[in-house]
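> for reference, the sequence and a predicted model appear below.
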Amino acid sequence: MSENHTRHHRTPRPLRVRALPPWSLVAAGVLAGGLLGGGYGVLRTPQYTATSYVIAVPTERADTATAQGFAQAYGRVATQLAVLGDAQVEAGVPVRTLRDDVRTATSPDAPMVAVSAVSARPSRATDMANAVARALVRHADAAKAGTHVGLLQFSRAVRPTEPDSASAGVTGLVGASAGGLLGALALLVRPRRGPEDEAVRPASVPGPAVAADAHGQL
């Protein structure tokens, strides 16, 4: 009988979850998101970026507009195999690494190409950016007789001192914000307590004293 008594008085799990205070979902989301975000920031390998700049210079048989057009073209050529294959020895990494970790950017207002390299090692990022930039200059010089535009290394890449990746504190704050938002959304879609919940609530059993009084009245 005691076993049946305990079974009848056990509150169903959905009711226990709904009985939690509303702010508990938001607090749990903030805590979980902060822990996950902070852990990601600690475990993630920092990445460093180094950038070298080359500028297109027209000869006496070309003009600035022509140099601007070839700067855009050389910005696309810089990550091609012809240039990367020439840069791999100086960079000390295979062509595949250069293809994955080197990016270029051009400006619509200046005949300049930015060559950026990303690596977990600052010195390697610097070597890759400078090697690709110099290989691009040599590639342009080889075609200078036909294009009438040459490239000069405007600025060498310097060794980065700080990583580009966010710190553990920043990733923790981002994770906590995302977790709090998810907790708030879960709070909005959480089922409300209705009349059917009240119906399944177990009725209270009178204590011994009340039962004795009722028996005496009978």
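Nice, thanks for sending it over.
> contacts, neighbours, all on C-alpha from now
Will do.
> tell me the contacts of Asp127?
Contact criterion C-alpha atoms under 8 Å, 6 or more residues apart in numbering gives 90-92 as the residues in contact with Asp127.
> can you say which of those are buried?
Neighbour counting with 16 or more other C-alpha atoms under 10 Å marks Ala91 as buried within the contacts of Asp127.
> dump the contacts of Asp127 to CSV, plus distance to Phe70 and secondary structure.
Supplementary listing: those in CSV, determined by distance: C-alpha to C-alpha, whole Å; DSSP: H, G, I helix; E, B strand; the rest coil:
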residue, distance to Phe70, secondary structure
Glu90, 25, helix
Ala91, 25, helix
Gly92, 28, coil
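> for Ala157, which non-adjacent residue is spatially closest?
Closest residue to Ala157 apart from its sequence neighbours, by C-alpha to C-alpha, 6 or more residues apart in numbering: Ser52 at 4.3 Å.
> surely the one you found is in a strand?
Yes - counting by DSSP: H, G, I helix; E, B strand; the rest coil, Ser52 falls inside a strand.
> got another one to weigh against that:
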Amino acid sequence: MTENPTGPRRPAVLTRAKTLPAWSLLAAGAVAGGLLGGVYGLAKTPAYTATSYVIAVPNEKSDPASALGFAQAYGRVATQLAVLGDAQVWAGVPVKTLKSSVQTATSPDAPMVAITATSARPDLAADMANAVARALTRHADNTESATHVELQQFARATKPTEPSSASPALTGLVGASAGGLLGGLVLLVRPRRNTEEPGGRPASVPGPAVAADAHGQL
């Protein structure tokens, strides 16, 4: 068995990368990443988002601070089974779809709940957001005598006209950035060029004795 006197063999990719100029690796990575990102953006199904808003209003037996606290509570229960079970009737989709497609958000300064739904169909996104808002309002009405807070529809969700998902141009830009970064990493790990004499031996550096002899001849 013949041993390799030059040590372990480097990967072929790094060996080829050694001979390429630095700018070509960066450019190739950016172009390849941009193409892949653009194709992904074109192939991915666009997503549409619609948001419905409800507001907590205190009655004569309550105060704004209580309404703010109940708005936070309603925001947490809006995606629970008790609310989604009613919302599925108006949305026309199963509870599982509502659970994965609907999110809620509340504000620490305003007694308002934002109910956002996402779907590949713009009309369905608006229907799901409005259905959950309607179901949540009805559940709040059933407990108004105890909470002294009424939940009212503030703004209905409308059918979105543009997708909320990233456009092919944006995904292409992200892909180009990632490809350029990958090309830079290849530059960092590629083998360095060896400095050799024409005979294949490493270039020699004059030692101290040779340098001293040359200095004595001056």
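Looks like it came in fine. Computed from a prediction, not measured in an experiment: that's the story for all the values here.
> and the TM-score between them?
TM-score for the superposed pair, counting by TM-score structural alignment, normalised by the length of structure 1: 0.82. Supporting figures: 190 aligned residues with a C-alpha RMSD of 2.0 Å.
> ok, back up a step: pretty sure the residue nearest to Ala157 of structure 1 is touching Ala133, no?
Yes - between Ser52 of structure 1 and Ala133 there is a contact under C-alpha atoms under 8 Å: 6.5 Å.
> which residues do the two both contact?
Counting by C-alpha under 8 Å, 6+ apart, the residues touching both Ser52 of structure 1 and Ala133 are 115, 153.
> when the two are compared, which one has more neighbours?
Between Ser52 of structure 1 and Ala133, counting by other C-alpha atoms under 10 Å, Ala133 is the more crowded of the two (32 against 25).
> is it true that the more buried one touches Val115?
Yes - because the distance of 6.3 Å satisfies C-alpha under 8 Å, Ala133 of structure 1 is recorded as touching Val115.
> find residues that contact each of the two.
Listed as contacting both Ala133 of structure 1 and Val115 by C-alpha under 8 Å, 6+ apart are 52-54.
> so which of those is the closest to Ala199 of structure 1?
Proximity of the shared contacts of Ala133 and Val115 of structure 1 to Ala199 of structure 1 (C-alpha to C-alpha) peaks at Ser52, which lies at 72.9 Å.
> that closest one: what's it in contact with?
By C-alpha under 8 Å, 6+ apart, Ser52 of structure 1 lies in contact with 114-116, 129-130, 133, 153-158.
> quick check on those residues: which are buried?
Buried by 16+ other C-alpha under 10 Å: 114-116, 129-130, 133, 153, 156-158, out of the contacts of Ser52 of structure 1.
> closest one of the residues you listed to Val174 of structure 1?
Lowest distance from Val174 of structure 1 to the buried ones among the contacts of Ser52 of structure 1 (C-alpha to C-alpha) belongs to Ser116, with 27.0 Å.
> quick one: map the closest one onto structure 2.
For Ser116 of structure 1, the equivalent position in structure 2 is taken to be Thr116, counting by TM-score structural alignment.
> check which helix or strand its match maps to.
In this assignment (DSSP states H and E), Thr116 of structure 2 forms part of strand 112-119.
> from the chain's centroid, how far away is that strand?
19 Å (C-alpha atoms, centre = their mean, to the nearest Å).
> among the buried ones among the contacts of Ser52 of structure 1, which are located in helices?
Using DSSP state H, 129-130, 133 are the members of those that sit in helices.
> ok, back up a step: now the buried ones among the contacts of Ser52 of structure 1 as JSON lines including distance to Tyr40 of structure 1?
Below are these laid out as JSON lines (distance: C-alpha to C-alpha, whole Å):
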{"residue": "Ala114", "distance to Tyr40 of structure 1": "30"}
{"residue": "Val115", "distance to Tyr40 of structure 1": "29"}
{"residue": "Ser116", "distance to Tyr40 of structure 1": "25"}
{"residue": "Ala129", "distance to Tyr40 of structure 1": "28"}
{"residue": "Asn130", "distance to Tyr40 of structure 1": "31"}
{"residue": "Ala133", "distance to Tyr40 of structure 1": "34"}
{"residue": "Gln153", "distance to Tyr40 of structure 1": "38"}
{"residue": "Arg156", "distance to Tyr40 of structure 1": "33"}
{"residue": "Ala157", "distance to Tyr40 of structure 1": "29"}
{"residue": "Val158", "distance to Tyr40 of structure 1": "28"}
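> many thanks, we can stop here.
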